[in-house]
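Chemist: got a structure for you, letters missing:
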């Protein structure tokens, strides 16, 4: 659904009432006879595409909607074309009379739009909803880098970390949540973390580890242990175990494929992926 609309008598109540309750509305008074209006319309088109989730650009053509334009112009005290009126929750919050540059419009919008970290966090939640965990992690991490003291960002990032088996990171984030901020969402994530940690020490992994301890030269046992460790989310331990196998025999079974698959499963830019990619290169070349 587009966030650029033409304002008419039929949709004005919907746009200036209901829509402005959910999003910031930029009401543009426009005339095709004005070169300044045409130039500003082009700028607004680009801005609308950049803020699709949080902004609606509603253009009122003062040439074709003269009665409506006259009524609104009288209400706001319109004195020039183009004029841009920002509305939030049904009320005007800012007015920019006369031609405005892209920079000027964006500066005015930033006062009323969600902050960059809030938009990134929402995008992370959207990615999480469709099970795109690595994209969700990247976006939530960007939000965290902007505002590392925001408890909601930390909780969402911790939730994502659990789902991509970065349990140490999730635990570290939860430990920074103050008592006052430990709400139902916090308790839910904490419970998820405890279950994930229990799965990391399953009887199967204990038995496989015992086999490796008893037979240190058994490369097949090490590969089996690495597979189980990876499935339990212990990716670093799995990579370390597989690297020991590859260091002994670079072409042993599916060890190299499993190693590369684990690296590929890590989020873009993950330090662990870079570390173990370098380790592999050190024995390849």
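Modeler: Looks like it arrived, so ask away. All figures in this text were calculated on a predicted structure; none of them were measured in a lab.

Chemist: rest of the way, CA atoms for contacts and neighbours
Modeler: Noted.

Chemist: show me which residues of stretch 241-259 are buried.
Modeler: Applying a neighbour-count criterion of 16 or more other CA atoms under 10 Å, the buried positions in stretch 241-259 are 241-243, 245-246, 250, 255-256, 258-259.

Chemist: got the contact list for that stretch?
Modeler: Identification of contacts with stretch 241-259 by CA atoms under 8 Å, 6 or more residues apart in numbering yields 219, 222-223, 225-227, 239, 279-280, 283.

Chemist: against that first model, consider the following:
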């Protein structure tokens, strides 16, 4: 029976000691005693394969065809099929007879086989997660290391610019965005540029408390409503900002030549099409338009 993974192989009388006994001093070897006529054996094969592959080389699986290898069957006193035996340091240390659920097999292996270390996280994905969680400094540190190895990574550059912008380095952020080449990431680039725009605008506006006071005195103060939304966007208070912009658009869609509508679209770019707020407010904007 041919195998399609280096961790699984057939063992015969001629090579059992070399492939199982000797290898088990380095890596635990699970031996599957099976036969062509044994339906439960065949049912267990994909389970054993999946488990073995999951250990990524920390466990090997040797398959013994009992019809062809009667010497091995007699040597280990195999009396029923399927029988599965775990060898470690040259000795059988555990095993079972009869079909078993995956959880039971894993429980047998756990004391004897070391799980492989988790795969290293992709640095860009790690930085994206940190940024989304508001851990800007940590995200920036990951991106600096990544960009030191590849300073042409467009997505990393864009996210790095957003980190810089979040801590007020707007000029430097702009320079980083200008270094992004190609059209492969238009949406992400548009979002980063929108963020820069909001932060720049917010720096020139009255503070939030003053704007809220103006709106409390006059809920129809369109300028205060728009400026409050920009301040909220600069603080990543996206839900409140989108709500305010939509209400402004519904109340006065011609305010500043359609500025509320334009800004809503910029926020959609900033958050990305998959963001739940974008899905919600696109639908609300469509309803308001039509």
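Modeler: Everything's here; your move. None of the values given here were measured: they were computed from a predicted structure.

Chemist: and the TM-score between these chains?
Modeler: Scored against TM-score structural alignment, normalised by the length of the first structure, the superposed chains reach a TM-score of 0.50; 206 aligned residues with a CA RMSD of 4.7 Å.

Chemist: which ones among the buried residues of stretch 241-259 of the first structure are found in helices?
Modeler: Secondary structure from DSSP state H places 241-243, 245-246, 255-256, 258-259 of these in helices.

Chemist: closest to residue 100 of the first structure out of those residues?
Modeler: Distance ranking of those against residue 100 of the first structure, using CA to CA, places residue 259 first at 54.9 Å.

Chemist: which one in the second structure is aligned with the closest one?
Modeler: Matched to the second structure by TM-score structural alignment, residue 259 of the first structure sits across from residue 268.

Chemist: from residue 31 of the second structure, how far off is its match?
Modeler: 56 Å (CA to CA, to the nearest Å).

Chemist: then residue 89 of the second structure?
Modeler: 14 Å.

Chemist: these two - which one has more neighbours?
Modeler: Applying other CA atoms under 10 Å to residue 89 of the second structure and residue 31 shows that residue 31 carries more neighbours, namely 23 against 16.

Chemist: my guess is the more buried one is in a strand, correct?
Modeler: Yes. The assignment for residue 31 of the second structure is a strand, going by DSSP: H, G, I helix; E, B strand; the rest coil.

Chemist: is it true that it touches residue 64?
Modeler: Yes. Counting by CA atoms under 8 Å, residue 31 of the second structure touches residue 64, with 7.1 Å between them.

Chemist: which one in the second structure is aligned with residue 31 of the first structure?
Modeler: Checking with TM-score structural alignment, residue 31 of the first structure has residue 35 as its match.

Chemist: for the lengthiest helix in the second structure, give me every contacting residue.
Modeler: Longest helix in the second structure by number of residues (criterion: DSSP H): helix 186-203. Contacting residues not belonging to helix 186-203 of the second structure are listed as 155, 158-159, 161-162, 165, 170, 173-174, 177, 227, 230-231, 233-234, 266-272 [CA under 8 Å, 6+ apart].

Chemist: can you give me the strands in the second structure?
Modeler: Using DSSP state E, the strands of the second structure run over residues 8-10, 29-34, 60-65, 83-88, 91-97.

Chemist: in TSV, list these along with distance to residue 143 of the second structure.
Modeler: TSV is the format used below for those (distance: least, CA to CA, whole Å):
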stretch	distance to residue 143 of the second structure
strand 8-10	39
strand 29-34	41
strand 60-65	38
strand 83-88	43
strand 91-97	47
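
Chemist: so which of those is nearest residue 117 of the second structure?
Modeler: Across these, closest to residue 117 of the second structure is strand 60-65 (CA to CA), at 16.8 Å.

Chemist: okay, angle between the closest one and strand 29-34 too, please.
Modeler: Interaxial angle, strand 60-65 of the second structure versus strand 29-34 (axes from the mean of the first three to the mean of the last three CA atoms, to 10 degrees): 20 degrees.

Chemist: measure how buried residue 38 of the second structure is and give me the count.
Modeler: Neighbour count for residue 38 of the second structure, taken as other CA under 10 Å: 12.

Chemist: residues contacting the nearest residue to it once chain neighbours are set aside?
Modeler: Nearest non-adjacent residue to residue 38 of the second structure, counting by CA to CA, 6 or more residues apart in numbering: residue 81, 7.0 Å away. Counting by CA under 8 Å, 6+ apart, residue 81 of the second structure touches 33-35, 38, 40-41, 97-98.

Chemist: how do those look in the first structure, which are kept?
Modeler: Retained in the first structure by both residues aligned by TM-score structural alignment, their matches' CA atoms under 8 Å are the following of these: 33-35, 38, 97-98.

Chemist: what's the closest of those residues to residue 15 of the second structure?
Modeler: Lowest distance from residue 15 of the second structure to those (CA to CA) belongs to residue 33, with 15.1 Å.

Chemist: tell me how many other residues surround the closest one.
Modeler: Applying other CA under 10 Å, we find 24 residues neighbouring residue 33 of the second structure.

Chemist: now residue 26 of the first structure: how far from residue 259 of the first structure?
Modeler: 51 Å.

Chemist: to the chain's geometric centre, what's the distance from stretch 277-285 of the first structure?
Modeler: Its chain's C-alpha centre and that of stretch 277-285 of the first structure lie 32 Å apart, by CA atoms, centre = their mean, to the nearest Å.

Chemist: hmm, which of the contacts of stretch 241-259 of the first structure are the buried ones?
Modeler: Among the contacts of stretch 241-259 of the first structure, those buried by neighbour count (16+ other CA under 10 Å) are 219, 222-223, 225-227, 239, 280.

Chemist: all helices for the stretch 101-250 of the first structure, in order.
Modeler: Here the stretch 101-250 of the first structure has its helices, by DSSP state H, counting those that start in this stretch, at 102-110, 116-129, 133-146, 151-163, 167-174, 184-199, 203-214, 219-231, 235-248.

Chemist: now for the fifth one, which elements pack on it?
Modeler: Here helix 167-174 of the first structure is seen to pack against helix 151-163, helix 184-199 when contacts are counted using 3 or more CA pairs under 8 Å, 6 or more residues apart in numbering; DSSP states H and E.

Chemist: most packed of those?
Modeler: Mean neighbour count (mean count of other CA atoms under 10 Å) peaks for helix 151-163 among these, with a mean of 24.

Chemist: now do that helix against helix 184-199, angle only.
Modeler: Relative orientation of helix 151-163 of the first structure and helix 184-199, computed by the same axes, to 10 degrees: 20 degrees.
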